[in-house]
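Novice: For reference, the sequence and a predicted model appear below.
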Amino acid sequence: MSPRSARTAAPDEKAPPVAGSAALGAARRRVSAGRMAVWVALAAGPAALVLAMLPAPRTVAAAPKKTATVVATPPVADPSGYAELLVSSWLASSTKSVSEASRRVQAMAPGTALPDTPAPATLVSAINTAPTAPGRWQVTVAATDKAGAVRYFALPLMADGDRFGVPAGPAQVAAPAPAAESAESGYPVTVPTGRSLATTVGEFLTAYLSGGQIDRYAVPGVRLSAPQAAYHKVEVEQLGADQQAAAAESVAADGTQVRVRARVRAQDAAGGAWPLDYGLALTARAGRWEISAVTASSLTPVGGTR
């Protein structure tokens, strides 16, 4: 056997551990990289080292925003119309005959006694609605007959779910007492004819009720709207104010505001005279009075907007 053959026939030498060497090299590289990171952190300072050792921050989902629950509130019932219809039907009913009015009464207020003789009203209006308890009212109704006489009836009503109940029939009552305080009490100062404010009010109401130009009497920026009226003559009969400045001979200082109540007599094309009451708000500016609002009463504006 030749030496070459002997070398070939010699026991197999172990192959170098290729896979194991690769794994060992990767581990050594990781250790070296870790050492390098530590040295870099040390070189950057303690703060960087601490940051490098901290865990990554977690993302926290924001809590859902709470929303308020809206609860619908049912509107407050108005029993006045129900009372008007019931009293009107009751007055037109009779025990001696069955009519549409009597059937309506029995449907709206079962068991309500009917009058013997009908006395239909030409006009029925609820003039007062007074709460007596939660869900209960007493409605006072004025009924005008064909002769113009007015009678007053009180009717108790109660809420029955989405309908009204009538615990008792109508009762005739006395006419309501007038208010203790009259409308004139809010205007204690009488404005004499010929005063600057009286002249402005007279000219304005004449234009207001006869289709004339009213913008030139208004405070700048205030738009006044006039009714569709064509009276031929307008005369101020009474003029009261809420303060003395309105009755002064000279115009008050700029910015002074007063309220007045004017009673006028307006004559139409046929010669008929109409007594009309107006409330006006006026403001002093540049030596003259200007209209800032027109009211049908002392509180409710009907013709002045900015």
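Specialist: Arrived safely.

Novice: C-alpha only now, for contacts and for neighbours.
Specialist: OK.

Novice: Buried residues, stretch 229-248. List them.
Specialist: 230-231, 233-236, 238-243, 245-247 (16 or more other CA atoms under 10 Å).

Novice: Please compare the first structure with the one that follows:
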Amino acid sequence: MSSLLVRRRGRKAAAPAELPAPAGGGPGAGAARPGTDRTAAPRSSAAGGDDGDDAPPQVVEWSNGPALVTKAWGALLALALLAGPAALAWTFLRPDPAPVAATSGPADTAAQAAANERAVELVETWLRADKDDQQLLASLTSAPVGSLPQEGLTIRDSSIAQSEAAEDGVWSVTVGVDVAEPAPGSTPPPAGQAEGEEADVPLVWVRRYFQVPVLVERTETRYSGPELAVAALALPAPVPGPAAAEPPDLDYPETISPTSEAGQSVSGFLAAMVAGDGEISRYLRPGTTISAIVPAPYAGVAVTGIKGSHELSESPADGDGTHALTTVELTRLDGQKTTSQYVLTLVARDGRWEVAGVEPAVRIDTTPTGTNGSGTAGR
């Protein structure tokens, strides 16, 4: 049984051996009787003695502990019984959780890559296939192969034009391919031409597009873990290519002369970057890091036109700038020429123009009609 140690408040009771002997003779002095011990015995406060003297510590037995424990267990059991019906009612009455939108992650990326690879493989094989390639095509698709031509086509430059998830693990993949076809207006070879005999028919490259539905499933293997299984569900279907978008107006209203101070900085920078002509760092704004192409892919660069997003002053202040759409003529190492374009950021410092960056995209004109969009380029 539990016990509780308690003590009355007040001075600590002196030990019996420390109590002083009473003074002699006076009333209530309690002189020792002859033949008895002169040491006074301690008095009990329970008998109504002096309040100044504390009784020694007492041990009080606490008999209510088991009763409180029993009551606590009873209360917990009652709460549990009450919570059961409440939880059951909440299960039936709570609203349905909002659907969680599927997010693209590494698994989806892997599935899309697998679908794209199978679609490209099937389209290339189907276009090149002849009458002897029945089994080869059958290994790439679950669809019946059907008829194949006597001779396959010549193709090149296959790529993914579009790839999107359809449903239930099926991906719709559109593959673009360059196909060698007879030039428009040319005469097709005669029907009775002997096999192996070449026809003198001019060919041209035509970009064609083919759509393939591909199923991608995840399977568990004992040793290598989850893997992807793919199956093309149909033969390639010729489809139209992506529609041409209406090109927007570009935000380069100002003309910059290639012979101006800004134009000469652009010419020197591009010559150093793509032709290895000069040190590229001398044309860069402090803090800008742009590396030259090594080895240089072109023998020369000629700037043929520059269009700026902002008007340039002949005496620019530090920080003035523009975004420059630059058209150049590149001379290849074999002497042939081709045209290219760069978008550069030019910023003025100490009266000269420096290149602060090569932009990854052109600027689209979003200025409302009738307003002046001129200003200062970002510094």
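Specialist: All right, it came through fine. As the structure is a prediction and not an experimental result, all values here were calculated from the model.

Novice: And the TM-score between them?
Specialist: Superposed pair, TM-score by TM-score structural alignment, normalised by the length of structure 1: 0.63. Supporting alignment: 226 aligned residues with a CA RMSD of 3.1 Å.

Novice: circling back: quick one: which of the buried residues of stretch 229-248 of structure 1 is nearest to residue 224 of structure 1?
Specialist: Nearest to residue 224 of structure 1 among those is residue 230, at 16.9 Å by CA to CA.

Novice: I'd like to know how many residues surround the closest residue to the closest one other than its chain neighbours.
Specialist: Spatial nearest neighbour of residue 230 of structure 1, chain neighbours left out: residue 210 (4.4 Å); criterion: CA to CA, 6 or more residues apart in numbering. Applying other CA atoms under 10 Å, we find 20 residues neighbouring residue 210 of structure 1.

Novice: Can you verify my assumption that residue 210 of structure 1 contacts residue 226?
Specialist: No. Contact criterion CA atoms under 8 Å: residue 210 of structure 1 and residue 226 do not qualify, at 9.1 Å.

Novice: what's the distance between the aligned partner of residue 292 of structure 2 in structure 1 and residue 264 of structure 1?
Specialist: Aligned by TM-score structural alignment, residue 292 of structure 2 pairs with residue 226 of structure 1. Distance, residue 226 of structure 1 to residue 264 of structure 1, using CA to CA, to the nearest Å: 16 Å.

Novice: more neighbours, these two?
Specialist: residue 264 (22 against 18).

Novice: hang on, isn't the more buried one packed against residue 233?
Specialist: No. Residue 264 of structure 1 is not in contact with residue 233 according to CA under 8 Å; the separation is 10.0 Å.

Novice: Mind jotting down where the strands sit in structure 2?
Specialist: Using DSSP state E, the strands of structure 2 run over 3-6, 58-61, 155-165, 170-182, 203-221, 225-232, 237-239, 254-256, 298-308, 321-332, 337-349, 352-358.

Novice: Go through these and name the closest to residue 287 of structure 2.
Specialist: Nearest to residue 287 of structure 2, of all the strands of structure 2, is strand 352-358, at 8.4 Å by CA to CA.

Novice: In that closest one, which residues are buried?
Specialist: In strand 352-358 of structure 2, counting by 16+ other CA under 10 Å, buried: 352, 353, 354, 355, 356, 357.

Novice: which residue in structure 1 lines up with the fifth one?
Specialist: It refers to residue 356 of structure 2. Match for residue 356 of structure 2 (TM-score structural alignment): residue 292.

Novice: how far away is its match from residue 277 of structure 1?
Specialist: 17 Å.

Novice: Now do the same contact list for the residue lying closest to residue 4 of structure 2 once chain neighbours are set aside.
Specialist: Spatial nearest neighbour of residue 4 of structure 2, chain neighbours left out: residue 60 (5.3 Å); criterion: CA to CA, 6+ apart. Applying CA atoms under 8 Å, 6 or more residues apart in numbering, we find residue 60 of structure 2 in contact with 3, 4, 5, 6.

Novice: Throw those residues into CSV and include distance to residue 13 of structure 2 and neighbour count, thanks.
Specialist: Formatted as CSV, the contacts of residue 60 of structure 2 follow (distance: CA to CA, whole Å; neighbours: other CA atoms under 10 Å):
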residue, distance to residue 13 of structure 2, neighbour count
3, 22, 11
4, 20, 9
5, 16, 10
6, 14, 11
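
Novice: Now do the helices for structure 2: every range, in order, please.
Specialist: For structure 2, helices defined by DSSP state H occupy the ranges 65-93, 106-128, 134-138, 261-274.
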